[in-house]
Each structure stands twice: as C-alpha cells, then as structure tokens.
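**Student:** Below: sequence and its predicted model.
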Amino acid sequence: MAGHSKFKNIMHRKGAQDKKRSNLFSKLSREITVAAKMGMPDPDMNPRLRLAVNAAKAQSMPKDNIQRAIDKATASDGENYEEVRYEGYGPGGSAIIVEALTDNRNRTATNIRTAFSKNGGNMAASGAVAHGFERKGLIEYPASAGDEETVLMAAMEAGADDIESSEDGHTIWTEMEALHEVSSSMEKALGEAENVKLAWKPNLTVELDEKDAGVLLKLVDMLDDDDDVQTVWGNYEISDEIMDKLDG
C-alpha cells in the first residue's frame, strides 16, 4: 500500500461539479441508460448499471431521474449511444484520455479535436496515450470518512491495491475486476463512497508549471463542458500552490 500521492484529476477540483450540476446529471443519466441497455435494467443483476446508479446517488441525483434514465433503455424511441475513447496530448507533455458516449461520432470527434487545438494540445491515434495508463477501479471517500489509518485498514481488509490520502480525502485503487467486491466491503466499514468508477491511472505523471497548468485546465474544462464527454483523465500533476493561484 502506498501513502500520499499528488495524483490529480479534474473531477477532484473543488466545486467543479456543483457549478455544472445539470450538465453532470445529463452525463450520469446517459451512462445509466447505456448501462441498462447493455445488460439487464436491474442494478442487482447488472454490475455496470449498479456502478452508474451508485455514482448518480453519490451526486444527489433524484431517484425519479435515475428511474427515468433506466426506463429510457427499454423505450422503443430511445437514443442509441456509442462508447468512444479519444486520446491526445496537452500542454507540457501531458497525456489525456477522453471517454464519451455519443449518438454522432463525427460531431463528437470534431468538438474534441477543436478543444485540443484551441488549448495547446493535439489529438493522437488510438492507443498512443492509453499504453501509459492502467485500467483500474477507483473508490473515493471524503476526509470525514476517517483518518488515513482507519481507511487504510478498511481498504486492506477489502482487498484494495493502493490508497492515497490527503486533507481533501481518500483515493482507493483496485483491480478493475475487483471494484464491486472491494467497494461493497468498504461500504460496510466506512459507509457509502463519494465515487465508485472505472478509471485510467497513469503509470508516470508530469508536473506542470503555472503557464501550462492554466492552459491545460482550460482544455479539460472545455472537454468536460461537452455533453458527449463522460470523463477526462490525465497524467498531469499540478501543485496545490499553483492550483490555488489558478482557482483564486
């Protein structure tokens, strides 16, 4: 088990999701619908749907919205979304993975290419960036869940691979296939997690200076604002000092 880490992701930026709650609910709904369509529309029988519903609940999405998204999966006139992954390079040699759910590949690819080109980056061929990441399970708890030792013990007993703790909270990593089992075990010990999802964890990270960090955050914000984009992952590190300046 590792201790502290500066692993950064746009999802961790304070208040970022609160400012975009309606946009966030739309993305969560889309994931729920796709998950329900790919398997059974019952979270107990469909692991991906269970993760999607848990993620929605963690963001205080109303039960009616969740049920409506599940019902869309069986509607004859429902939209058909396709999973697409885009890869690219951002400022300072950073690597970016963008996961999208789209009903129009051309529109989505154009929007993402535009976001990269306007913000110091460029698109890359499929696989050019992903080889520098591992597909892992990610569980996040707030700092209020307990101190580092308490969360570490719960994670170890649950069979997690790694834990990173800071004053902002706890990040627990698992093998992709073990995510549901580990998260269920940790929920019994610590209560419901803030986030449970599949993630892209970088093997190596690059630290950005203030100039590159500012441009990169604009890139990620522009990507995140796109309705088709579900998640944005990167291998960048931004120091707390620089982050405070940019958020200030």
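**Tutor:** Yes, it's here. Residues are numbered from 1 along each chain as shown.
**Student:** use CA for all of it now, contacts and neighbours both
**Tutor:** Fine.
**Student:** and the closest residue to Trp233 other than its chain neighbours, what does it touch?
**Tutor:** Using C-alpha to C-alpha, 6 or more residues apart in numbering and skipping residues adjacent in sequence, the residue nearest Trp233 is Ile97, 5.1 Å away. Residues counted as contacts of Ile97 (C-alpha atoms under 8 Å, 6 or more residues apart in numbering) are 85-88, 129-130, 200, 232-234.
**Student:** Just give me the closest of those residues to Glu148.
**Tutor:** Each of these was checked against Glu148 using C-alpha to C-alpha; the closest is Trp200, at 23.3 Å.
**Student:** looking at this, the closest one is in a strand?
**Tutor:** Yes: the assignment for Trp200 by DSSP: H, G, I helix; E, B strand; the rest coil puts it in a strand.
**Student:** And it, how far from Arg113?
**Tutor:** 20 Å (C-alpha to C-alpha, to the nearest Å).
**Student:** Next up, a structure to set beside the first:
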Amino acid sequence: MKRWGNMAKTFTKIGREIVIAVKSGGPDPVANPRLRVLMQNAKAANMPKENVERAIKKASSKDQADYKEVVYEGYGPFGIAMIVETATDNPTRTVANVRSYFNKNNGSLGTTGSVDYMFDHKCSFKVTNKEGVDAEELELELIDFGVQEVFVEEDYIMVYGEFEGFGPIQKYLEENEFEILNAEFERIPHETKTLNEEQQAAIEKLLGKFEEDDDVTNVFHNMA
C-alpha cells in the first residue's frame, strides 16, 4: 500500500509539473522541451499514458487553475536545513501547512534565502548509453553547456550540471540522439550533518508529513 501511495504521489507531482509546462510553453511536446522531458519522466515512473494525456488536456483547458512553483526554506529539529519545493494553486493554504509541519515537529519556517545558500542547485539527466561513448570526451564536449560531471554505467549515462544549463544540455543530448530516460533538478548540500538514530527518526517524521502533502513536490535537506 505504501508503494501505491508513493506512485500516486509521483503521478500527482508529474501531473502538476506537466500543467505548469503546458501553461508556459504550450501542449505540443515537439515545440515544448520541458514538456518532452516530463513525458519521459512520466514513462520512467510507469505513469499510464492516459494520465499524461489527461494532464496535457487539463492544462490546455481555460478552467484549469494555475499552479505556481513556490519554494520554502526552514530548519527541522537539530538544526537540519530544509528546502521544500511546492506546486500549488493556493499558496495561502500551502504556506500555512508547511509552517504547521515545521512548528509541530520542533522546526521553524525561515525566510527566503535563509538556507538556500547552503545548497547547490543542479540538474541531472539519465540517458541511455551508446556504444563507444567515452565519459571524459563527453564531459569535455558538454563543459560549455554547464555540465560538471559525467558517469558512464553499463546501461546508462548520468550527466550532472548547473541548474541554468538544463535547456542547453537537454538540447545537446537530443540533437546527438541520446535517449533521455529521466531528468531532474536537485539541491545538493555543501555539508551534511550526522545525527543519531533517535534524531534521524524525528527528521524522518517531519519528511513524512511533507511527503503526505499533495502540494509538496520535493524536499531537500542536509542530514547525512
């Protein structure tokens, strides 16, 4: 049941991201690179095709509420820095919920910029491996696009780059016929904090509250 709950949560998250992408770039994936990559993410998450089509159709409807991407920053218990990413049609509701999760779990909602500086904002692409690809050569090729690291596994290649490089990196990969399996934005902490088991359990409890909220799309933290 937990797994099905997580799948439903993932589908809701991707569905909202599709709505935002369609509202900003149109319903045609050929002309909308962000939508193209979200459709791949949906496929990787085993999201049914009809769910994706429904989200695109819904986003094109005049009645569809606009989702805004709002980021909240704060501290969990034991000084753990947290960044909470949301996609919401009602920021007043969302901020009230986020604040209450922090408050009820010995944390506090901070102001914009209060913990953001502790994290690097990155993008990552998982693409199918092609025969004869050399990781170092590919990394050198992609440095000008903001790529910092390339790892080659047997079946796939991981490409990590600057947040701002997402569009140019995606364009390069598509033009050079790399199949993008998944693409994400990540926030990687500069340093992590080690907690004992009891303290970790308190953080996990707070993360669980965020995970249950449909408005929350991602939570990043600096707990080791």
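**Tutor:** On my side now, so go ahead. Computed from a prediction, not measured in an experiment: that's the story for all the values here.
**Student:** quick one on the thing from earlier: so between Trp200 and Arg113 of structure 1, which is more surrounded?
**Tutor:** Ranked by neighbour count (other C-alpha atoms under 10 Å), Trp200 of structure 1 and Arg113 place Trp200 first, with 21 against 18.
**Student:** Need the counterpart of that one in structure 2.
**Tutor:** Under the alignment (TM-score structural alignment), Trp200 of structure 1 pairs with Arg187 in structure 2.
**Student:** Which parts of structure 2 are helices?
**Tutor:** Counting by DSSP state H, structure 2 has these helices, from start to end: 2-25, 33-44, 49-60, 91-104, 135-142, 166-175, 197-212.
**Student:** Let's have those in JSON lines, adding distance to Gln148 of structure 2.
**Tutor:** Below are the helices of structure 2 laid out as JSON lines (distance: least, C-alpha to C-alpha, whole Å):
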{"stretch": "helix 2-25", "distance to Gln148 of structure 2": "26"}
{"stretch": "helix 33-44", "distance to Gln148 of structure 2": "20"}
{"stretch": "helix 49-60", "distance to Gln148 of structure 2": "32"}
{"stretch": "helix 91-104", "distance to Gln148 of structure 2": "33"}
{"stretch": "helix 135-142", "distance to Gln148 of structure 2": "7"}
{"stretch": "helix 166-175", "distance to Gln148 of structure 2": "11"}
{"stretch": "helix 197-212", "distance to Gln148 of structure 2": "29"}
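**Student:** closest one to Thr111 of structure 2 among the ones you listed?
**Tutor:** Between the helices of structure 2, helix 91-104 lies closest to Thr111 of structure 2; by C-alpha to C-alpha that is 11.4 Å.
**Student:** hmm, back to that, distance check, the residue nearest to Trp233 of structure 1 against Ala199 of structure 1.
**Tutor:** In terms of C-alpha to C-alpha, Ile97 of structure 1 sits 10 Å off from Ala199 of structure 1.
**Student:** so what sits against both of these two?
**Tutor:** With C-alpha under 8 Å, 6+ apart, Ile97 of structure 1 and Ala199 have common neighbours Trp233.
**Student:** My read is that Lys197 of structure 1 contacts Val53, right?
**Tutor:** No: proximity of Lys197 of structure 1 to Val53 does not meet the contact threshold set by C-alpha atoms under 8 Å, at 10.7 Å.
**Student:** So between these two, which is more surrounded?
**Tutor:** Using other C-alpha under 10 Å as the criterion, Lys197 of structure 1 and Val53 rank with Val53 on top: 24 against 18.
**Student:** residues contacting the aligned partner of the more buried one in structure 2?
**Tutor:** Mapped onto structure 2 by TM-score structural alignment, Val53 of structure 1 lines up with Met39. Listed by C-alpha under 8 Å, 6+ apart, the contact set of Met39 of structure 2 reads Val52.
**Student:** returning to what we had before: which residue is the nearest non-sequential neighbour of the match of Trp200 of structure 1?
**Tutor:** Arg187 of structure 2 sits nearest to His121 (C-alpha to C-alpha, 6+ apart), 4.6 Å away.
**Student:** can you check Asn32 of structure 2 too?
**Tutor:** Gly25 (5.5 Å).
**Student:** With Arg50 of structure 1 instead?
**Tutor:** Pro43 (4.4 Å).
**Student:** That neighbour and Leu49 touch, don't they?
**Tutor:** Yes: applying C-alpha under 8 Å as the test, Pro43 of structure 1 and Leu49 come out as touching, 5.2 Å apart.
**Student:** With neighbour numbers in mind, choose between those two.
**Tutor:** Neighbours were counted for Pro43 of structure 1 and for Leu49 using other C-alpha under 10 Å; Leu49 has more, 25 against 19.
**Student:** Surely the match of Trp200 of structure 1 and Met118 touch.
**Tutor:** No: using C-alpha under 8 Å as the test, Arg187 of structure 2 is too far from Met118 to be in contact (9.3 Å).
**Student:** Who are the contact partners of Thr192 of structure 2?
**Tutor:** Applying C-alpha under 8 Å, 6+ apart, the residues near Thr192 of structure 2 are 222-224.
**Student:** Need the buried ones from the residues you listed selected in PyMOL.
**Tutor:** Remark: buried members of the contacts of Thr192 of structure 2, expressed as a PyMOL selection using 16 or more other C-alpha atoms under 10 Å:
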select buried, resi 222+223
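**Student:** I'd like the contacts of Thr192 of structure 2 written out as a markdown table, with distance to Gly5 of structure 2 added.
**Tutor:** Listed next are these as a markdown table, based on distance: C-alpha to C-alpha, whole Å:
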| residue | distance to Gly5 of structure 2 |
| --- | --- |
| Asn222 | 25 |
| Met223 | 24 |
| Ala224 | 26 |
